[in-house]
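Trainee: heads up, no residue letters with this:
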């Protein structure tokens, strides 16, 4: 019965409990970790099972973001045994009272669990669709992979915008503001992302090379639980020839959520190739990225977590730019497809595809500064993208403005 409950609730709720004592049972579901921990207070049990006392035998089956955890205390004992079958872990907490034993269990999750805690964090990324660190489309690792590829492809495409004064030596720098809303579902869990990636691109004079500094910011909700993300990245776009550019990049990101009990840092490095092939008035661009993404031990206050998740990522894609001057001058439609694959640590989703399109305008603006002409690129685009995999699907709406 307990196993059936876990299977069902894992698909609908991030957290739930089933408590059995004195021949009675009750069940509750929660949107966040804090509310569930409050419900595990033994004083709460008597509200649902009046016959319960501190000497009663009690078993609690916890759905912890999709991973079953069993807490049990025998009759006339203050000891609590925690069993996590998915990772073959059994821990005994011996306090002077059951409340003290629960405090020891909390300390275990905040960092004292060491290797066993690391295995639990890895299991959450490997078997559940709601881990903020890795394994699903709105996780920190997945979004970092997408940003690395998109920035390299976006600035590579802009390097090919025809300049009105190509003979002049001064290129203006660019500020890019992007806004994205994403909605994905996997195994009954819905995730929504609101992100605002920001970027500043330094365009070098007498060159099409560029330095890209980016600050991705995101707010994610997993069925009501809030997750916050912040990052910093730097890339250098090297124009190898008029059609081909290479962009190596480094990145650092941080994710934290009290609601789901997650805290992690991520470092990354990637190399992206962008190759443009003219096809009459159209342009086909082939993108290929190889990246490495790894978590770091993270401490904040009393919490210390180290999931030790590392993955090599291949992301390949193609886009076709179709000019639409008959609609509006300097506009185009772009259709694209990508394939992303993860190798290394086990993830809930290790391969997914995306298809989509965007419509926008690219234009060069030339201004005069102390007798010299400065070339600025102005770009505005809006689009939609559909993501699908064996066990997840969803969409994102995107808007970007570069000036």
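Mentor: Happy to help now that I have it. Just so it is clear, the model here is predicted, and its values are computed rather than measured.

Trainee: rest of the way, CA atoms for contacts and neighbours
Mentor: Fine.

Trainee: the strands in the stretch 301-403 of the chain, which residues?
Mentor: 303-305, 310-323, 331-344, 351-369, 372-388, 393-402 (DSSP state E, counting those that start in this stretch).

Trainee: same list (the ones you listed) but as CSV, adding mean neighbour count.
Mentor: Shown next, in CSV, are those (neighbours: other CA atoms under 10 Å):
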stretch, mean neighbour count
strand 303-305, 20
strand 310-323, 20
strand 331-344, 18
strand 351-369, 17
strand 372-388, 19
strand 393-402, 18
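
Trainee: make CSV out of these and add distance to residue 266.
Mentor: Formatted as CSV, those follow (distance: least, CA to CA, whole Å):
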stretch, distance to residue 266
strand 303-305, 12
strand 310-323, 9
strand 331-344, 15
strand 351-369, 20
strand 372-388, 23
strand 393-402, 23
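
Trainee: helix or strand for residue 122, which one?
Mentor: Secondary structure assigned from DSSP states H and E places residue 122 in helix 114-127.

Trainee: wait, which of the strands of the stretch 301-403 of the chain is closest to residue 64?
Mentor: strand 303-305 (16.3 Å; CA to CA).

Trainee: against which helices or strands is the closest one packed?
Mentor: Contact here means 3 or more CA pairs under 8 Å, 6 or more residues apart in numbering; DSSP states H and E; on that basis strand 303-305 packs against strand 262-279, strand 298-300.

Trainee: reformat those strands as a markdown table; add distance to residue 357 and mean neighbour count.
Mentor: Below are the helices and strands packed on strand 303-305 laid out as a markdown table (distance: least, CA to CA, whole Å; neighbours: other CA atoms under 10 Å):
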| stretch | distance to residue 357 | mean neighbour count |
| --- | --- | --- |
| strand 262-279 | 17 | 20 |
| strand 298-300 | 38 | 14 |
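
Trainee: check it against this one:
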């Protein structure tokens, strides 16, 4: 009966919570007074479970009041409760069977213990909650959407193979060394949430005899999700291996990390992938077929007060077809369709598709056709109404 009263009271109070809030707290004090507040920082929401925080919502609250709260954590429902005349904080995630009690000498101490639990002291229970967030949250920074760390690492591995054109294996010429600098801006949305991601791709190519090319890339990114800030980076190495004319295989290894205090999330991730690309000419156009399979896994990340483990393991299949042609001078165009699918641990969006077009300035360097400068636009559509658009610029020197 008490849970029904809480649910009804919280529904009545929802008017004060904005649709784009990542975190929500709906509280009922002494079974009679209710209030709601939305947040875009996990720690701001947890701080509201302190005495001062609850008093700011309901002025008649005291440290002896009974208070039941429904929490909305980036898409995951949870409950928190103080019982009358008790300092203990009870936290539950019914869908996962998680039930924790934080028994401090005061309610402020109990709230601080809960905060430390979220930073890593929760161990197995916290990992279960984070894993569930990757499944139910449209804006998880680690996995489940194109702007996440996993989504960006997949795109980088695939792009390193797809962005190389014709290779002459067994030739005497050595592909030229080249550096890459770029700038990419992406805006993604799902439901009521919007995410803006700015990436700075940095890379270096070293050419070897017989057409082999080693690529090292270090993409950096910054994301703003409804005001919540996230940083991420990865380091990847790949080796382009010519097989026959215009067909090559690219094995790659990568390690990356992301963290966001606002979203109470952090992870390290490592991956191994193998990509096949075949390019050919037909009807006066250059066509390419690129197929990748990769394994992406998280491991625990210890940074400052945080010790977090998502325990995700996913196999990714990314397949694309592209076509390009010449424009006057040394310029050209390119268009593509790419399909990305994840298997393994369930994610919020297990598949999405990309449709893009780009203009470029092309040069032939040692048997390799390079896009010297590229300006591209990509549209993304995926499972669970995931939408996105990316604008990118790249320059090789």
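Mentor: Good, I have the coordinates. Everything numeric here is computed off the predicted structure, so don't read it as measured data.

Trainee: thinking again about what came up before, residue 50 of structure 1: which of the helices and strands packed on strand 303-305 of structure 1 is closest?
Mentor: strand 262-279 (34.5 Å).

Trainee: any idea whether the equivalent of residue 161 of structure 2 over in structure 1 is helix, strand or coil?
Mentor: Aligned by TM-score structural alignment, residue 161 of structure 2 pairs with residue 152 of structure 1. The three-state label given to residue 152 of structure 1 by DSSP: H, G, I helix; E, B strand; the rest coil is helix.

Trainee: my guess is residue 152 of structure 1 meets residue 244, correct?
Mentor: No. Between residue 152 of structure 1 and residue 244 there is no contact under CA atoms under 8 Å: 11.6 Å.

Trainee: what's the overlap in contacts for those two?
Mentor: 273, 274 (CA atoms under 8 Å, 6 or more residues apart in numbering).

Trainee: of these two, who's got more company?
Mentor: Counted by other CA atoms under 10 Å, residue 152 of structure 1 and residue 244 do not tie: residue 152 has more neighbours, with 25 against 19.

Trainee: what's the spacing between that one and residue 158 of structure 1?
Mentor: As judged by CA to CA, to the nearest Å, residue 152 of structure 1 and residue 158 of structure 1 stand 10 Å apart.

Trainee: which residues does stretch 108-127 of structure 1 contact?
Mentor: 65-67, 86-87, 89, 107, 130-131, 133-135, 302-309, 346-349.

Trainee: structure 2: matching residues for that one?
Mentor: With TM-score structural alignment as the criterion, stretch 108-127 of structure 1 aligns to 117-136.

Trainee: could you list the buried residues of the matching stretch?
Mentor: 117-122, 125-136 (16 or more other CA atoms under 10 Å).

Trainee: please apply the same query to stretch 59-74 of structure 1.
Mentor: For stretch 59-74 of structure 1, the neighbour count (16+ other CA under 10 Å) marks 59-73 as buried.

Trainee: end to end, how far does that stretch reach?
Mentor: Span of stretch 59-74 of structure 1 from end to end, CA to CA: 8 Å.

Trainee: would you mind giving the residues in structure 1 matched to stretch 73-92 of structure 2?
Mentor: Taking TM-score structural alignment, stretch 73-92 of structure 2 hits residues 64-83 over in structure 1.

Trainee: where's the matching stretch relative to the chain centroid, distance-wise?
Mentor: For stretch 64-83 of structure 1, the separation from the chain centroid amounts to 31 Å (computed by CA atoms, centre = their mean, to the nearest Å).

Trainee: helix, strand, or coil at residue 62 of structure 2?
Mentor: Assigned with three-state DSSP, residue 62 of structure 2 falls in the coil class.

Trainee: now do the same for it: its match in structure 1.
Mentor: Residue 62 of structure 2 maps onto residue 53 in structure 1, by TM-score structural alignment.

Trainee: residue 254 of structure 2 maps to what in structure 1?
Mentor: Correspondence of residue 254 of structure 2 to structure 1, assessed by TM-score structural alignment: residue 251.

Trainee: show me what contacts that match?
Mentor: By CA under 8 Å, 6+ apart, the contact set of residue 251 of structure 1 is 231, 232, 233, 234, 267, 268, 269.

Trainee: so which of those comes closest to residue 200 of structure 1?
Mentor: residue 234 (9.7 Å).

Trainee: quick check: which element contains the aligned residue in structure 2 for the closest one?
Mentor: By TM-score structural alignment, residue 234 of structure 1 lines up with residue 237 in structure 2. In the assignment (DSSP H and E), residue 237 of structure 2 maps to strand 228-244.

Trainee: the equivalent of residue 310 of structure 1 over in structure 2 and residue 152 of structure 2, how far apart?
Mentor: Using TM-score structural alignment, the partner of residue 310 of structure 1 in structure 2 is residue 313. Distance, residue 313 of structure 2 to residue 152 of structure 2, using CA to CA: 16 Å.

Trainee: in structure 2, which residue is closest to the centre?
Mentor: residue 148 (0.9 Å; CA atoms, centre = their mean).

Trainee: please report how far that residue lies from residue 82 of structure 2.
Mentor: With CA to CA as the criterion, residue 148 of structure 2 and residue 82 of structure 2 are 35 Å apart.

Trainee: then residue 235 of structure 2?
Mentor: From residue 235 of structure 2 across to residue 82 of structure 2, the span is 46 Å (CA to CA).

Trainee: not counting sequence-adjacent ones, nearest residue to the match of residue 161 of structure 2?
Mentor: Sequence neighbours aside, residue 247 is the residue nearest to residue 152 of structure 1 in space, at 5.9 Å (criterion: CA to CA, 6 or more residues apart in numbering).
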